[in-house]
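Enquirer: Coordinates for the following, if possible.
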Amino acid sequence: MKGINHLFLRLLYLSVCWLVAIKPVLLAKEPDKLAICSTLFLFFVPLFIDYCSFEVNTKKGRFLKYCGAYSSLMGVVFTIVCSYEGIVLHSNEKAFGILKLWLLWRLLSIWVILSFGDWLVLSFDPVELKIQKIVKKKMRKQKEKLLKETPLSKRISYYEKEYEKPTKNTEGAEV
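Expert: Next up is the predicted model:
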C-alpha cells in the first residue's frame, strides 16, 4: 500500500520508543542511569543509521536528512557522555546535571515529529516520488547489465548452447 513503507514503520518504532521511554525517565521512583542511557541509545542509534542510508533528491528531503542525522548523532554522543561515571544522575531531582528528565523526554518528541515529516516528504512528495521511479529504473538496468556480464552468465549460456545441440543416440542416430 502506498505510504506504508519503512519510514512509516520507523515512525511507529520511534513513537513506541518514546512512549516506553517515559517509564525509566519519568515514572520511576528512583531513575536508573543505565536504564535511561540504554533507552536513549536504542532510540538514537537506529535513527542515525537510517539517516545515513537515506538517498534524497529534493531540498526538503536533504534538509530533513541532515537535520535528523546530525541531531541524532548529537543524541548518541549525549548518551555516551551521560553513561560515563563522571556525569551524575540526581535521583531526587530527576536530572542529569541541569537537564531535567521531563525536559529530556519532551525533547525526544522532536525526533518523532521529524520522523513524521520524513515519512510525509519522502513518501508523498510528487517530485521525490518521480525521482525515485527514475532511480529505480536506472538501478534495475545496471543490475541487469551486471548480471549479463558476470562469469556465471557466460557459463549458463555455454550450457544452454550445449543443451540445444542435438544429441547422438548410442547407435549413432541423432535424437
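
Enquirer: okay, CA-based contacts and neighbour counts for the rest of this
Expert: Will do.

Enquirer: Quick check: which element contains the most centrally placed residue in the chain?
Expert: Nearest to the geometric centre of the chain sits Asp50, at 2.6 Å (CA atoms, centre = their mean). Using DSSP states H and E, the element containing Asp50 is helix 33-53.

Enquirer: That helix: how far from the chain's middle?
Expert: 12 Å (CA atoms, centre = their mean, to the nearest Å).

Enquirer: Over to stretch 38-55?
Expert: 7 Å.

Enquirer: Okay, buried residues for that stretch please.
Expert: 39-41, 43-44, 47-48, 50-51 (16 or more other CA atoms under 10 Å).

Enquirer: One more, so I can put them side by side:
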Amino acid sequence: MDIDEIVEQYHQKLYKLCLFYLHNEEEAEEILHDIFIKVLKKQSTFKGESNIYTWLYRIAVNTIINHINRKKIVEFISFESAAGHPEITYPSTDGDAVDVDPAVRLEKEEIENLKIEKLEHCIGRLSNREKTAFYFFHFDNLKQKEIATIMKTSVSAVESLIHKAMKKIRKCVKPQEPV
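Expert: Predicted coordinates for the structure are as follows:
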C-alpha cells in the first residue's frame, strides 16, 4: 500500500484519534502531519507481519503521547469533537423527528453540554494507557486482542485498563451524595 492510499484510508480515523487526546483541531492537524511523515519515513520497516492498521495506530499513539509529554499538556478529550455533537430532536406523534421550542431546545442543549463537559473532565483524568484502551474499545470498536497488539501488552491488561477506566468514569460522573 503506498502512502497516498494510507493517507486516504486512515486520515479520518487518525485525525479523530488526535482530537481524542489533544482536544485542539490545529494541534491535531499538526500532529497528524507528523504521524504521516513518520509513516512515510518508516514505511520500509513495515514487514507486513501485522495488520497495517495496528502498525499505523502504534506510530500515532506514540507520536501523540510523546507530543503530550514534551509539552506537559494534560488535556481532556472531547466526545463532541471526536464524534460530532448531534442536534437534539424529538420524535413527533407520527414518528418523524421534529425540532422543539427554541427555548426548551436551548435549555436541553445546555444540559447536554454540561453532561458532555463532565464526562470529558472525567475521561481527562484517566491515565494515557486507560484513555488509549478506552478510545480504541469504545470509539474504534476494536477487539481487546487488537488493542493489546497496538498497545504492546496482554489482552488481560487491556481488559483491566478498560475496566478501570469505566470504573473511574462511573465514579466521577456519579452525582455526589449530600452530606
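
Enquirer: what's the TM between chain one and chain two?
Expert: Put the two chains on top of each other and the TM-score (TM-score structural alignment, normalised by the length of the first structure) is 0.26; 67 aligned residues with a CA RMSD of 4.3 Å.

Enquirer: ok, back up a step: would you list the buried residues of stretch 38-55 of the first structure in a markdown table and tack on distance to Gln132 of the first structure?
Expert: Shown next, in a markdown table, are the buried residues of stretch 38-55 of the first structure (distance: CA to CA, whole Å):
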| residue | distance to Gln132 of the first structure |
| --- | --- |
| Thr39 | 34 |
| Leu40 | 32 |
| Phe41 | 31 |
| Phe43 | 28 |
| Phe44 | 26 |
| Leu47 | 21 |
| Phe48 | 22 |
| Asp50 | 17 |
| Tyr51 | 17 |
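
Enquirer: For the second structure, which segments count as strands?
Expert: Taking DSSP state E as the criterion, the second structure carries its strands at 90-91, 97-98.

Enquirer: which other helices and strands contact the first one?
Expert: Read it as strand 90-91 of the second structure. With contacts taken as 3 or more CA pairs under 8 Å, 6 or more residues apart in numbering; DSSP states H and E, strand 90-91 of the second structure sits against strand 97-98.

Enquirer: What residues does Arg70 of the second structure make contact with?
Expert: When contacts are counted by CA atoms under 8 Å, 6 or more residues apart in numbering, Arg70 of the second structure touches no other residue.

Enquirer: that older thread, now for the buried residues of stretch 38-55 of the first structure: which two are most distant?
Expert: Within those, Thr39 and Tyr51 form the most distant pair, 19.0 Å apart (CA to CA).

Enquirer: Return the residues in contact with Pro64 of the second structure.
Expert: Careful, residue 64 of the second structure is Ile and not Pro. Contacts for Ile64 of the second structure (CA under 8 Å, 6+ apart) come out as 18, 21, 31.

Enquirer: Please apply the same query to Lys118 of the second structure.
Expert: With CA under 8 Å, 6+ apart, Lys118 of the second structure has these contacts: Val173.

Enquirer: and if you look at Ser83 of the first structure?
Expert: 33-34, 37.

Enquirer: Against Glu160 of the first structure, how distant is it?
Expert: For Ser83 of the first structure, the distance to Glu160 of the first structure (CA to CA, to the nearest Å) stands at 62 Å.

Enquirer: Name all residues that make contact with the residue nearest to Tyr57 of the second structure when sequence neighbours are not counted.
Expert: Once flanking residues are discounted, Tyr57 of the second structure sits nearest to Ile150: 6.6 Å by CA to CA, 6 or more residues apart in numbering. Taking CA under 8 Å, 6+ apart as the criterion, Ile150 of the second structure is in contact with 54-55, 57-58.

Enquirer: What ranges does the second structure have for its helices?
Expert: Ranges of helices in the second structure, per DSSP state H, are 3-22, 25-42, 52-71, 79-83, 102-124, 128-138, 144-151, 155-173.

Enquirer: Could you figure out how far the longest one is turned away from helix 155-173?
Expert: Same thing as helix 102-124 of the second structure. Helix 102-124 of the second structure and helix 155-173 are oriented at 130 degrees to each other (axes from the mean of the first three to the mean of the last three CA atoms, to 10 degrees).
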